[in-house]
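Colleague: Build me a structure from this.
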Amino acid sequence: MRGAELGELATFLVVARHRSFRQAAVERDVASSAISHAIRSLEERVGVRLFHRTTRSVSLTEAGERFLAELSPAFDQIGQALDGLNSFRDTPFGTVRINVPKSIAPFVLHDVMGPLLRQNPGLRLDVVATDRLVDIVEDGFDAGVRFGERLSQDMIAVRIRPRLRFAVVGSPAYLDGRTPPQVPGDLEDHACIRYRYPGGAIFNWQFQRQGKVVDVEVDGPVTLDDQELMVEAALQGCGLAYVWDDRVTASLASGALVRCLDDWCAFDDGLFLYYPSRRHLSAGLRALIDMIKVTGVR
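Modeller: Next up is the predicted model:
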């Protein structure tokens, strides 16, 4: 089989997984026109239409579905064979593609990316940071990062960050003349900066103290989908923000922000890197896991 044909097959698998030429182009790091050309060339070569294509959607034909089912295991074996060559190298090679929630990506990958790539010069790291709930198998990731309560049972999980917690913060200007909240219920009397998930749902603020868990549906004049913007809104006196503690360390130290409900903000020890139990663990992913375990635990 020629290299061009193998590339077309790999492109077919990516398009079939995403059901999108555009997303396949992003993953393959090529132009969308190159993806279209590869699929058209493959279909001409085999003499069968593999995809139904409209201006709004891409779906597999019956032939495409069968081709996908038979081709995927073969490519998995090729990937394992290539990864097996790592045993003859000093360091692993290849690409590790992971999904990390955008809100915590800087903390998960802090002091990880540089050392990982310096120690493994043949390795490439492809990180997609989004707070959208992602299916790592369907979207073609080697692994993801998620809190434990959202993990499915068919995943292998490695605890990586046991000491993250939220903080409720406000500016001195906002709190001037207001009574700071003493218990979560007091938030009803405060303007709160709300966070919206990519899917549209509003995130409730969650607290815990002495075994008691409280879930609060807050309200306020500002709703955002980015924690950096939430911190900025808090600094500008728009209200109280509920953000990861590590995001406001400098602002708290300088006095630009003030903590509230500190004794209700418990540490969350349930952050994991996870990957499918049925998937071969590549040497590159193993190197990433070892690095995060070493540098991520506080």
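Colleague: drop to CA atoms for contacts and neighbour counts, all remaining ones
Modeller: Noted.
Colleague: hmm, who's touching stretch 177-195?
Modeller: Here stretch 177-195 makes contact (CA atoms under 8 Å, 6 or more residues apart in numbering) with 202-203, 207, 214, 216, 218-227, 230, 233-234, 238-242, 260-261, 264.
Colleague: Pull out the buried residues from those.
Modeller: When the contacts of stretch 177-195 are checked for burial by 16 or more other CA atoms under 10 Å, the buried set is 202, 207, 218-219, 223, 225-227, 230, 233-234, 238-242, 260-261, 264.
Colleague: just to revisit the earlier point, just the ones of the contacts of stretch 177-195 in strands?
Modeller: 207, 214, 216, 222-224, 240-242, 260 (DSSP state E).
Colleague: What residues does Pro172 make contact with?
Modeller: So Pro172 contacts 237, 255-258 (CA under 8 Å, 6+ apart).
Colleague: Another for comparison:
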Amino acid sequence: MTKPTLADLTAFSAVATHRSFRRAADALGVSRSSLSHAMLALERDLGVRLLNRTTRSVSPTEAGEALLARLAPVLRDLDDALDAVADARGNPSGTLRINANESAARLLLKTVVPLFLKRFPSMALDLVAEGRLVDIVERGFDAGVRLGESVPRDMVAVRISDDLRFVVVAAPSYLSGRTPLITPDDLRNHDCIRQRLPSGKRYRWEFRKHGEEMAIDVPGVLTLDHNGLMVEAASDGLGLAYVPESTARDWLDDGRLVTVLEDWCPFIPGLCLYYPGHRHVPAGLRAFIDVLREVNH
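Modeller: Below you'll find the predicted structure:
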């Protein structure tokens, strides 16, 4: 039997954990075909099948589960040891993978990322902008960035922005001659620019005032999936849009848009960076958090 390399075992652990060649390949930074060939070679060298494969899924065999159970703590201990060495020399290295929505990614690129990469030249940053909320552990990310209310409860969260709010905006030309909006129910008599969420569902506009909460499935013939496009459509008079206030700020400041139903649009917790609390925090992530706190101080 040929003794497998550390790279082979790490690759097997990634495939068995993610239960997907594509996600494992993304996490490892290799091609899916090369990863598949490596797993076939590993099984051939060990003389046992480790993975059950179908056209749509992959899962460990009984032998694969047994190997993974013994291998996982060994790989974690190895990561901890390497992180300890990095801490000792004060120069973390490796790749830090962060999953964020587009607005969060833009914020990080303007604030934290330049200082982080300058201060830690041995670190590489893989920042993935993705609309839908993903399982960062399953997808092989070190951390995620989302609005505070979307952070899973079992995660450690670090605030990276002030509270924010969504507002209903419209062009003055659209509102001219129309009945004023007093409550969210009045939206049912207006043209609204609806939002398609990354999950494929349409967003129900959510409002709150004095403890009363409402979620309105607004009417409208136009549906978009990008806040910036919704702001532009609203400024062109195509209807009402419900967007982050920061996204519409320039249009509001110069009068191209105005807000309605402001007293129904409370502030909500801002963006947070989050990571698993039950796992060892890599040196690179700790360094990133330190820079994050410094920038936001």
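Colleague: Tell me how the two chains score on TM-score.
Modeller: TM-score of the superposed chains, computed with TM-score structural alignment, normalised by the length of the second structure, equals 0.89; 296 aligned residues with a CA RMSD of 2.4 Å.
Colleague: Give me the three-state assignment for the residue nearest to Arg53 of the second structure when sequence neighbours are not counted.
Modeller: Spatial nearest neighbour of Arg53 of the second structure, chain neighbours left out: Ser59 (6.8 Å); criterion: CA to CA, 6 or more residues apart in numbering. Classification of Ser59 of the second structure using DSSP: H, G, I helix; E, B strand; the rest coil returns strand.
Colleague: I'd assumed Arg19 was in contact with Ser59 of the second structure.
Modeller: Yes - the pair Ser59 of the second structure / Arg19 is scored as a contact, 5.4 Å apart, by CA atoms under 8 Å.
Colleague: Leaving out sequence neighbours, find the closest residue to Val216 of the first structure.
Modeller: Trp205 (5.1 Å).
Colleague: Thought Val213 was touching that neighbour, still the case?
Modeller: No - applying CA under 8 Å as the test, Trp205 of the first structure and Val213 come out as separate, 10.7 Å apart.
Colleague: The two: which is more packed in?
Modeller: Higher neighbour count among Trp205 of the first structure and Val213: Trp205, with 20 against 12, using other CA atoms under 10 Å.
Colleague: To which residue of the second structure is the more buried one aligned?
Modeller: The pairwise alignment with the second structure assigns Trp205 of the first structure to Trp205, based on TM-score structural alignment.
Colleague: Distance check, that match against Pro198 of the second structure.
Modeller: Per CA to CA, to the nearest Å, Trp205 of the second structure is found 15 Å from Pro198 of the second structure.
Colleague: swap in Asp26 of the second structure?
Modeller: Asp26 of the second structure is 20 Å from Pro198 of the second structure, by CA to CA.
Colleague: what's the answer for Glu213 of the second structure, then?
Modeller: For Glu213 of the second structure, the distance to Pro198 of the second structure - CA to CA - is 24 Å.
Colleague: what sits against Thr130 of the first structure?
Modeller: Residues counted as contacts of Thr130 of the first structure (CA under 8 Å, 6+ apart) are 99-103.
Colleague: what's the burial count for Ala24 of the second structure?
Modeller: Ala24 of the second structure is flanked by 25 other residues according to other CA under 10 Å.
Colleague: tell me the SS of it?
Modeller: Relying on three-state DSSP, one would call Ala24 of the second structure helix.
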